[in-house]
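Student: here you go, sequence then predicted model.
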Amino acid sequence: MIKETKELIKTLLTLATSELPGHLQIPVEIPVSIDEYKLSHPIGSYLVAYKGSNFKQKDVKNIIAQDRDLEIMLIVTARYRSEFTPEEYLDYAITKLSGYKMDAKRTDRMIYCSQDEWLGEEAGVWSYAATFVVPVEFYQVGI
């Protein structure tokens, strides 16, 4: 479920960034390592990573049935330019991903951003992180 959710976020954001003018588009990547990631694009990139989950038991007897809130971290790394700043890339991603309806039987099935934060700046490359909550369901295997 985690891998599929990261791929979904990557696909949604890749489609959204294709709406930007070509010279402002940045890639969406699922890196093997955040710590060892090296920016290779001249402007910046979006990095998708799993942050964790929260579970809430449903009122069901004899099986494990839970609402699961997957937390996907989206890191924006971008060089600071006047035309489209790192903060604007962050806002763009939040606007485009928030409200997407998941295929779940939950009433609160829309993706939303729960927080964002500045991570720092190094050699003119600014980094921000946004945490997106992706509501899904977890059921005991073998039922």
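Tutor: The structure has been received and is ready for your questions.
Student: C-alpha only now, for contacts and for neighbours.
Tutor: Will do.
Student: and the helix of greatest length in the chain, how far out from the chain middle?
Tutor: What stands out as the longest helix in the chain, according to DSSP state H, is helix 2-17. Distance of helix 2-17 from its chain centroid, counting by Cα atoms, centre = their mean, to the nearest Å, is 8 Å.
Student: before we move on, what SS does the residue nearest the centre of the chain have?
Tutor: Centroid-nearest residue in the chain, with Cα atoms, centre = their mean: L74, separated by 4.1 Å. Assigned with DSSP: H, G, I helix; E, B strand; the rest coil, L74 falls in the strand class.
Student: presented hereafter is structure B, for comparison with structure A:
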Amino acid sequence: MLLETQADIIARLRARLPGVLVEDFPDKPEDYRLNHPVGAVLVQYGGSRYGKRDEIGLVVQERALRFGCQLVWRALNGERGVLVALELVRRALVGFKPSHSKKLRAVRDMFVSQQGGLWRYVIEFEGDALVVENQEADDGPLLTVVGSFEEEVGNGD
């Protein structure tokens, strides 16, 4: 579910931001090297918050899935700067519905760092999903005899 939702977000951003590199957040972020002339959007699952259990005989909970988009950009300002890109990412994802959650909403965006001529900002989104327990089969006795209601009470004759 998480990988599919992340893939949906990446596909949406690639369609909406065709001149930008959009990919999964790297396994080794300390080794990440920006090779794109403008910038990159790196998408990462950031965790979940779970709601209270509904009391209906089984566990059912709301789950707020959080995804972050880290923008790694060569320029801060101007038409090709990270601040414009941040707004484009927000517009592309607010209201977008991935396959395994409700529509995404923006949670926050913030400056991360500036180092070696690269500006880093992050914008986070949440989408709600429903968690339902995997109910196991009851270990009660097996049904061995099947009769009809008429057999039990008679047919009224």
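Tutor: Good, I have the coordinates. Quick caveat: nothing in here was measured; it's all calculated off a predicted structure.
Student: give me the TM-score for these two chains.
Tutor: A TM-score of 0.84 describes the superposed chains when it is computed by TM-score structural alignment, normalised by the length of structure 1; 134 aligned residues with a Cα RMSD of 1.9 Å.
Student: on that earlier part again, contacts only, for the counterpart of the residue nearest to the centre of structure 1 in structure 2.
Tutor: In structure 2, the residue paired with L74 of structure 1 is C69, using TM-score structural alignment. Shown in contact with C69 of structure 2 (Cα atoms under 8 Å, 6 or more residues apart in numbering): V41, L42, V43, Q44, V122, I123, E124.
Student: which of these lies closest to K102 of structure 2?
Tutor: K102 of structure 2 lies nearest to E124 out of those, by Cα to Cα, at 15.3 Å.
Student: burial measure for the nearest residue to the closest one once chain neighbours are set aside, as a count.
Tutor: Spatial nearest neighbour of E124 of structure 2, chain neighbours left out: G68 (4.3 Å); criterion: Cα to Cα, 6 or more residues apart in numbering. Other residues near G68 of structure 2 come to 23 when the count uses other Cα atoms under 10 Å.
Student: and what of S98 of structure 1?
Tutor: Counted with other Cα under 10 Å, residues neighbouring S98 of structure 1 total 16.
Student: likewise for Q44 of structure 2?
Tutor: 21.
Student: show me what it lines up with in structure 1.
Tutor: Using TM-score structural alignment, the equivalent of Q44 of structure 2 in structure 1 is A49.
Student: now for that match: which residues touch it?
Tutor: Counted by Cα under 8 Å, 6+ apart, A49 of structure 1 has contacts K6, I30, P31, I72, M73, L74.
Student: can you rerun that using 10 Å?
Tutor: Contacts for A49 of structure 1 (Cα atoms under 10 Å, 6 or more residues apart in numbering) come out as 2-3, 5-7, 9-10, 29-34, 71-75, 131.
Student: also K52 of structure 2?
Tutor: Listed by Cα under 10 Å, 6+ apart, the contact partners of K52 of structure 2 are V59, V60, Q61, E62, R63.
Student: which secondary structure state does it sit in?
Tutor: Using three-state DSSP as the criterion, the local structure at K52 of structure 2 reads coil.
Student: could you dump the contacts of C69 of structure 2 to CSV with distance to K103 of structure 2 and secondary structure?
Tutor: Conversion of the contacts of C69 of structure 2 to CSV gives the following (distance: Cα to Cα, whole Å; DSSP: H, G, I helix; E, B strand; the rest coil):
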residue, distance to K103 of structure 2, secondary structure
V41, 20, strand
L42, 20, strand
V43, 17, strand
Q44, 17, strand
V122, 19, strand
I123, 16, strand
E124, 14, strand
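Student: cheers, nothing more for now.
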